[in-house]
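K.L.:
test case, fold it:
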Amino acid sequence: MPASPSTARAINDRLALRLLQQEGPLTAGQLKTLTGLSRPTVADLVERLTASGLIEVAGESGEQRRGPNAKLYGIVADRAHLAALDVRTEGVAVLVSDLLGRVLAEASVPIGDEAGTGPAVEQAVGLVERAAKEAGADRLHTVGIGAPGLIDPASGELRDSTGLPEWHRRLMAALREKFPEARVGVENETNLAALAEQRAGAARDRDTFVLLWLGRGIGAAVVLDGTLRRGVSGGAGEVGFMPVPGTSGLPSATDCDGGFHSVAGAAAVTALAARHGVTATPEGPEPHAAALVREAVRRSVTDRERYAGAPDPAAGRFLDALADRVTLGAAAVVSVLDPGCLVLAGEIGQAGAEALAARVQDRLTRMSPLATEVRPSTLGGGAVLRGALLTARDRAQDELFAPPGRP
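P.N.:
Below you'll find the predicted structure:
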């Protein structure tokens, strides 16, 4: 059945908007070429989108003579303002952007373990308020939040997880109260990092891969055939609970001690570094375990621009031992999913960079018959914020670019 005229117009409008999002400002002639639509159809959609406030004249093309055909049309970037939050156990980072994803303001605040639930929520909400004000945003259209823990697929809320502060769960409600017009959504931090690496990072050329998060906790994000897989209960990738050799016990339903977390989480990495005599002083907010790995990488290379001393055998042995541990979990994931690509992310994965990735790659090649390329994250510590912004932007554009009458 052919589409009705109104449906066809909506489809054409959305196609044009997506092209303007991807390519930047275009002339009507360029839109005609890229969409394959007729000149009258393009003229109609330009008129409609301009009248609706979604696009505006953004300049003139140097390839055209002055006049109507030279006009460049672009998306009205300040039609909506978006906020992205990276919520950690030790603090919050936020950025505010326009509809095109251009960052207008960013800030962060530490929140210590001694802070109560109420004060912690107030600090986080206040941070978002200040960032929005700095960005010149009178209101926020969409807020995307990245946080550790499980997301209930039915409610879209953070589940009550052992070990996570209560203020994480209270934050969504507080943001909805402070910004009643905003659409507020939360996603697991590892999943957001994977989405960001897929769009603009280490997995740009992959539609199937696994992101292994190595930080204070351990997690994985699974992307198969271009789609993020969350699982029935939202727990796909909870590899911290995965039993592995070398632990003194087994994990339980409420505690991942005895699982992969026990050998590759931050506390285990710190203890492993101590056994190998590796020390480091964290710079700024960098976790101690990540600083230890970064220092070991620096001391294990012969690049005189990075480290003036002789390579430290102890640092190399520490990285080898860490790679052995990471490979335990990585090999299990690879044997089940055969993703072809494994991205090492999180603070420890970022600190290990190519040195750790190459070691894990070598061990996986010897351990598994399934070819798997191991890559370090290219987005580093900004991956979660980038992923939260991408999801907020997608959600806002889905609504603003939706056909009339569609919820």
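
K.L.:
from now on I want contacts and neighbour counts done on CA atoms only, so please keep to that.
P.N.:
Fine.

K.L.:
residue 79 and residue 50: what is the separation?
P.N.:
Residue 79 is 12 Å from residue 50, where distance means Cα to Cα, to the nearest Å.

K.L.:
one more, please, to line up against the first structure:
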Amino acid sequence: MPPASPSTARALNDRLALRLLQHEGPLTAGQLKTLTGLSRPTVADLVERLQGSGLIHVVGEAGAERRGPNARVYGIVADQAHLAAVDVRMNSVAVVVADLLGTTLAEAAAPIDAAGGIENAVGQAVGLVERTAREAGATRLHSVGVGAPGLVDPTTGELRDSSGLPAWHRRLVVALQERLPATVLVANETNLAATAERRYGAARDHDTFVLVWLSLGIGAAVVLDGSVRRGASGGAGELGFLPVPGTNGLPSAGSCDGGFHSLCGSPAIMELGAEHGLSVPEGADLHEPPAAALVRAAVAAGTPDADAFLDALATRLALGAASVAAVLDPGCIVLGGETGHAGGPDLAARVQDRLAPLSPVRTEVRASTLGGAAILSGALLAAQQAAQDALFPSGT
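P.N.:
Okay, the predicted model is just below:
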């Protein structure tokens, strides 16, 4: 392989320095030299280049405790680009606007009333994004990451039409692209959540794992060797359609009824709770899905009925986990979404105990540390990556 040209080498060095400044925080030229392994003149040149391009600036000084001039500390110019993350739920939208470093500047959430038609619902959602951007002081959004339920075509990046999802979902993505002067990236919500769990949450020490998403519905994200695997059509991880024993039926191409969803979806969990004499307690968080509130209360109660409910739920979850382990051998399964987060280590331990006798491979089961917030975190990471790829030198 021929050596890189001087211009390509410079771009690669600049990109390396920017990545270090992003992940390690503000650094001196001496610290950049140590971390990159580059020579002092090379680091001096790249610092001058990056300052000249407006990507970094002096944010302070270091070395007041020693003799001689203080060393300048350099940081990324965070307002070089503003980003947004959008979490599209069945009947609501949540938005976060941040700077290039991912620091939150404004956030908002609102229900979406679809009674007035598709365009009215879309107008409510896009309006929320625009208002939140203005509150953050962002005159222009560079990149917008959108997390949505359903299938996303891995080739075109479009949200595919799916039965059971509101019609305004697909139109929203198009409207964001039309009304915002920004790069709009849409991804399946569970895949984004897995990205966030790997960066910030329960899977920080795993390059290979499966996130089982437990919320109003059921899904999964497959991460192998550090990469999210979406499948040929974007349908990898449709765990709700998995045929499992105990459902008195089989799923079909158009419905997950009879599949794993019938055992562990939100309605099934509520029915299971009722069978054990449990219900959502008064005073529960109204923003939390009922199934998550029920599981959270059962974990806190510690009564015989609550324990029996959690054991029964863990037995059901272990059926799906056993199929995942047998096919993928991920080594780690994270119970995510609001319900997985609500169950915490207690529910995860119960599932692991019941999974062990069913699977020939050892699989650790962990609880999400991010819960439903993982979608926005993952969408923001996607927007941040897109902006950095566009702004940071690429060497091409």
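
K.L.:
tell me which of residue 79 and residue 50 of the first structure has more neighbours.
P.N.:
For residue 79 of the first structure versus residue 50, neighbours defined as other Cα atoms under 10 Å are more numerous around residue 50 (17 against 14).

K.L.:
translate the more buried one into the numbering of the second structure.
P.N.:
Aligned by TM-score structural alignment, residue 50 of the first structure pairs with residue 51 of the second structure.

K.L.:
where does that match sit, in terms of helix or strand?
P.N.:
helix 40-52 (DSSP states H and E).

K.L.:
now that helix on the first structure. Mean distance?
P.N.:
For helix 40-52 of the second structure, the mean deviation from the first structure after alignment is 1.0 Å (mean Cα distance after the TM-score superposition for the first structure).

K.L.:
tell me which residues of the helix or strand just after that helix are tucked away?
P.N.:
Scanning forward in sequence from helix 40-52 of the second structure by DSSP H and E, the next helix or strand is strand 56-62. By neighbour count with 16 or more other Cα atoms under 10 Å, strand 56-62 of the second structure contains the buried residues 56-57.

K.L.:
show me what strand 56-62 of the second structure is packed up against.
P.N.:
helix 40-52, strand 71-76 (3 or more Cα pairs under 8 Å, 6 or more residues apart in numbering; DSSP states H and E).

K.L.:
from these, which stretch is densest packed?
P.N.:
Counting by mean count of other Cα atoms under 10 Å, strand 71-76 has the highest mean neighbour count of these, with a mean of 20.

K.L.:
residues making contact with that one?
P.N.:
18, 21-22, 25-29, 55-63, 101 (Cα atoms under 8 Å, 6 or more residues apart in numbering).

K.L.:
and stretch 104-114 of the first structure, by the same measure?
P.N.:
89-98, 120, 123-124, 127, 131-132, 134-135.

K.L.:
which ones among these lie within helices?
P.N.:
The members of these that map onto helices under DSSP state H are 120, 123-124, 127, 131-132, 134.

K.L.:
pull out the buried members of those residues.
P.N.:
The buried subset of those (16+ other Cα under 10 Å) comprises 120, 123-124, 127, 131-132.

K.L.:
residue 325 of the first structure corresponds to which position in the second structure?
P.N.:
Taking TM-score structural alignment, the alignment pairs residue 325 of the first structure with residue 316 from the second structure.

K.L.:
its match against residue 263, yeah?
P.N.:
Yes - with contact defined as Cα atoms under 8 Å, residue 316 of the second structure counts as touching residue 263 (6.4 Å).

K.L.:
neighbour count winner among the two?
P.N.:
Under the criterion of other Cα under 10 Å, the comparison of residue 316 of the second structure against residue 263 puts residue 263 first, with 24 against 21.

K.L.:
in what helix or strand does that one lie?
P.N.:
Per DSSP H and E: helix 261-264 holds residue 263 of the second structure.

K.L.:
got it, and residue 369 of the second structure?
P.N.:
Going by DSSP H and E, residue 369 of the second structure is not in any helix or strand.

K.L.:
contact partners for it?
P.N.:
Neighbours of residue 369 of the second structure in contact, by Cα under 8 Å, 6+ apart: 197, 201-202, 341.

K.L.:
show me which of those residues is closest to residue 302 of the second structure.
P.N.:
Distance to residue 302 of the second structure across the contacts of residue 369 of the second structure (Cα to Cα) is lowest for residue 341, with 17.3 Å.

K.L.:
trace residue 365 of the second structure over to the first structure, please.
P.N.:
Match for residue 365 of the second structure (TM-score structural alignment): residue 374.

K.L.:
can you give me the neighbour number for its match?
P.N.:
25.

K.L.:
am I right that it is in a helix?
P.N.:
No - per DSSP: H, G, I helix; E, B strand; the rest coil, residue 374 of the first structure lies outside any helix segment and is strand.

K.L.:
what sits against it?
P.N.:
By Cα under 8 Å, 6+ apart, the neighbours of residue 374 of the first structure are 341-344, 357-358, 360-361.

K.L.:
can you pick the most crowded of these?
P.N.:
residue 344 (31 neighbours).

K.L.:
which residue in the second structure aligns with that one?
P.N.:
Using TM-score structural alignment, residue 344 of the first structure lines up with residue 335 in the second structure.

K.L.:
and residue 128 of the second structure, how far from residue 172 of the second structure?
P.N.:
From residue 128 of the second structure over to residue 172 of the second structure the distance is 12 Å, taken as Cα to Cα.

K.L.:
got it, and residue 382 of the second structure?
P.N.:
On the measure of Cα to Cα, residue 382 of the second structure and residue 172 of the second structure end up 18 Å apart.

K.L.:
thanks again, I'm all set now.
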